[in-house]
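A.B. asks: Kindly return the folded structure for what I paste below:
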Amino acid sequence: MAKSTRPVTIERPSPADERPAWSRVGIVAAVGFVLGIAWPKLAGVKVGPNVPGDLKAQVEVTAPPTSAQAAPPAAAPAPTGAPTAEPAAAPSNKQTVAVGPGKISRCWDKKNKKVTDCGALQLDPVAVPKLQGLAECPSAVGLSGKLTLGLEIDFEKKEVHVVKNKKDKTTIPTSTVTGIVQCASRAFANLPLEDVPNKYRNYTVQYGLTFYPPGKAPEEAEAPAGEGEAAAGSTTSEAEANGTGVVSWDTALVRKDPKDGEVVARLVRGTKIKLVGRRNDWFKVETGGKTGWIYRGAIGL
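C.D. replies: Below is the predicted model of the structure:
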């Protein structure tokens, strides 16, 4: 019996079916372009030669110095035994104010009774920086001369009034003095009197100021101008302290000045020290022939 055969059919694609899918080709090309640009930056790889700026930087770093750029020869050593001159202090290019020692002229107790001996008042740490700041007062620009300012302090009301010393024989013009007093009044308006230990209610304190114009080297200011008036006391940067203490920390630092001063000694636990002064939370002590400041917590105070 003969087998039935299927007719063979041949399908011929049309020209449209043989065209590539341009949309897919575009997507693949775009992805490849992005990866080709981005991956060197992500991997930290530098493609291509250095730009002229980079080459210039390398030349400047690696090139040996020329004869014109060679280091200057070292100075010849000083002869043995020759005295070494200390460099002179260069004059300041800013207006400066040197503040002399403070003098207490009068003080009164809480009953408004005048006291003969006012003792010492720990006023310098808060008052001297304010007085030195008068160098920036507009009336003090280019000023050269001496002036005495008085501070009338009321600790109960926490007020400070700045006045010119009536006995001051200054050569500074009156209008300039008035301007300086106004600047000082603004500076002392918020004086932290709570940081100043005081025994009496009211004090009148005088400070002698010396103004130096730019280019002049400041020197120590002289005593207040009203020298004919007997002093009832003086200002100081520290209060008196008496007694002894014992270091309670494993290691306590003794500094040349409170808080940020140079360390002059290190004391171990149990070291006995002598107390000779105090400034807020710091005690002035003597130990082993050295004098310095130690934080009160280090001696359990």
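A.B. asks: contacts, neighbours, all on C-alpha from now
C.D. replies: Noted.
A.B. asks: nearest residue to residue 176 other than its sequence neighbours?
C.D. replies: residue 139 (5.6 Å; Cα to Cα, 6 or more residues apart in numbering).
A.B. asks: which residues touch the one you found?
C.D. replies: 176-177, 179-180 (Cα atoms under 8 Å, 6 or more residues apart in numbering).
A.B. asks: Put together JSON lines for those, with neighbour count on each row.
C.D. replies: Listed next are the contacts of residue 139 as JSON lines, based on neighbours: other Cα atoms under 10 Å:
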{"residue": "176", "neighbour count": "15"}
{"residue": "177", "neighbour count": "19"}
{"residue": "179", "neighbour count": "15"}
{"residue": "180", "neighbour count": "22"}
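A.B. asks: Second input sequence below; structure requested for side-by-side comparison:
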Amino acid sequence: MAKSARPVTIERPSPADERPAWSRVGIVAAVGFVLGVAWPKLAGVNVGPNVPGDLKPQAEATASAAPTAAPAAPTAAPTAEPAAAPPPNKQTVVVGPGKISRCWDKKNKKVSDCGALLLDPVAVPKLQSLAECPSALGLAGKLTLTIEIDFKDKEVHVVKNRKDKTTIPTSTVTGILQCGKRAFANLPLEEVPNKYRHYTVQYGLTFYPPGKAPEEAAAGSGEGEDAAGSTTSEAEAGGTGVVTWDTALVRKVPKDGTVVARLVRGTKVKIVGRRNEWYKIETGSKTGWVYRGALGL
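C.D. replies: Next comes the predicted model:
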């Protein structure tokens, strides 16, 4: 007799049975954290790239710096006077007073008394520029230069004084003379009032190498022939004047000088000197320079 087959039973899970077992998930996550993160740190194993050797100290210093640290308190201002500033680190040329050794009139006759010549405003800056001459770099010593001026032919020559007892090497002197000739090639002679045709003028120069120029540098003195006159920064002038502008500015030096006084129209002044288009005046306790247009001149 055949056996009867058992009926097939199909069980359908309920929705509650299909939910994940969160307890098991938590256990798996905890084990993964211990194996992947906590264990290397506890064992001292470095699982990332190392900081390059030359940047490691900087990285450690940055990491150890406190980001919220308060700024250091400012230091108290020093009570002692600051040290004197060192001499300028450049070549310096100090120009001595100009001395006229000879002069000739329009008939080429030598004059014994040459008087004064308003040459310094145009000549001294040229001489000071010799500090930039390649032959003068690092030079220390004294040198007398002679400037020969012919106002009729408008010629200027720069030569070495024959009686100058300089210790500067001849080759260096030659280089400085070449620089001097270039500097005086465009001398504005029209700005120099002159009484005679031809003048020979001497200027004593003192060269100081970079960093050696004293705070009050002594001006070199020209050597050679006896003086028949001298150069000046202003021409002689005299008389009186009256301010014709509403306001005339009185300056310490011509053109760009500090304003030392203001004069109203009608103010009378005493004229004591002149430099090109500017007059040196005196009024009360004030002395300064006024443009000629302000005096109606």
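A.B. asks: re earlier: ok, now how distant is the residue nearest to residue 176 of the first structure from residue 226 of the first structure?
C.D. replies: 23 Å (Cα to Cα, to the nearest Å).
A.B. asks: Over to residue 204 of the first structure?
C.D. replies: 13 Å.
A.B. asks: Aligned to residue 297 of the first structure, what sits in the second structure?
C.D. replies: Under the alignment (TM-score structural alignment), residue 297 of the first structure pairs with residue 293 in the second structure.
A.B. asks: Its match falls within a strand, correct?
C.D. replies: No - using DSSP: H, G, I helix; E, B strand; the rest coil, the assignment for residue 293 of the second structure is helix, not a strand.
A.B. asks: can you map out the strands along the second structure?
C.D. replies: 92-95, 99-104, 115-117, 141-150, 155-160, 198-208, 229-231, 235-236, 240-242, 247-251, 259-264, 268-275, 278-283, 286-291 (DSSP state E).
A.B. asks: Would you mind saying which of those strands lies nearest residue 30 of the second structure?
C.D. replies: Ranking the strands of the second structure by proximity to residue 30 of the second structure (Cα to Cα) places strand 92-95 first, at 82.4 Å.
A.B. asks: Can you tell me what sits against that closest one?
C.D. replies: 124, 127-131, 203-210, 213, 217-220.
A.B. asks: Swap in 6 Å and give it another go.
C.D. replies: By Cα atoms under 6 Å, 6 or more residues apart in numbering, the surrounding residues in contact with strand 92-95 of the second structure are 128, 131, 205-208, 219.
A.B. asks: rewinding a little: so what's the residue count around the match of residue 297 of the first structure?
C.D. replies: By other Cα atoms under 10 Å, the residues close to residue 293 of the second structure number 14.
A.B. asks: do the same with residue 184 of the first structure
C.D. replies: Using other Cα under 10 Å: residue 184 of the first structure sits among 21 other residues.
A.B. asks: what about it, distance to residue 148 of the first structure?
C.D. replies: To residue 148 of the first structure, residue 184 of the first structure is 12 Å away according to Cα to Cα.
A.B. asks: again with residue 243 of the first structure
C.D. replies: The value you get for residue 243 of the first structure to residue 148 of the first structure, if Cα to Cα is used, is 37 Å.
A.B. asks: Show me which of the two is the more surrounded one.
C.D. replies: For residue 243 of the first structure versus residue 148, neighbours defined as other Cα under 10 Å are more numerous around residue 148 (24 against 10).
A.B. asks: Residue in the second structure paired with the more buried one?
C.D. replies: In the second structure, residue 148 of the first structure lands on residue 144 (TM-score structural alignment).
A.B. asks: Help me confirm that its match comes into contact with residue 222.
C.D. replies: Yes - with contact defined as Cα atoms under 6 Å, residue 144 of the second structure reaches residue 222; the gap is 5.5 Å.
A.B. asks: Between the two, which contacts overlap?
C.D. replies: Counting by Cα under 6 Å, 6+ apart, the residues touching both residue 144 of the second structure and residue 222 are 203-204.
A.B. asks: Name the single longest helix found in the second structure.
C.D. replies: Counting residues, the longest helix found in the second structure (DSSP state H) is helix 170-183.
A.B. asks: Tell me the counterpart residues of that one in the first structure, please.
C.D. replies: Mapped onto the first structure using TM-score structural alignment, helix 170-183 of the second structure covers residues 174-187.
A.B. asks: in the first structure, which residue is closest to the centre?
C.D. replies: Residue closest to the average C-alpha location in the first structure (Cα atoms, centre = their mean): residue 260, at 11.1 Å.
A.B. asks: which residue sits closest to the match of residue 148 of the first structure, ignoring its sequence neighbours?
C.D. replies: residue 204 (4.4 Å).
A.B. asks: And for residue 162 of the first structure?
C.D. replies: Nearest non-adjacent residue to residue 162 of the first structure, counting by Cα to Cα, 6+ apart: residue 151, 4.8 Å away.
A.B. asks: number of nearby residues for residue 200 of the second structure?
C.D. replies: Using other Cα under 10 Å, residue 200 of the second structure has 19 neighbouring residues.
A.B. asks: And it, what's its match in the first structure?
C.D. replies: Superposed on the first structure with TM-score structural alignment, residue 200 of the second structure falls opposite residue 204.
A.B. asks: Looks like that match contacts residue 102 (just checking).
C.D. replies: No - between residue 204 of the first structure and residue 102 there is no contact under Cα under 6 Å: 10.2 Å.
A.B. asks: residues in the first structure matched by stretch 249-268 of the second structure, start to end?
C.D. replies: Using TM-score structural alignment, stretch 249-268 of the second structure pairs with 253-272 in the first structure.
A.B. asks: Among the contacts of strand 92-95 of the second structure, name the buried ones.
C.D. replies: 128, 131, 205-208, 219 (16 or more other Cα atoms under 10 Å).
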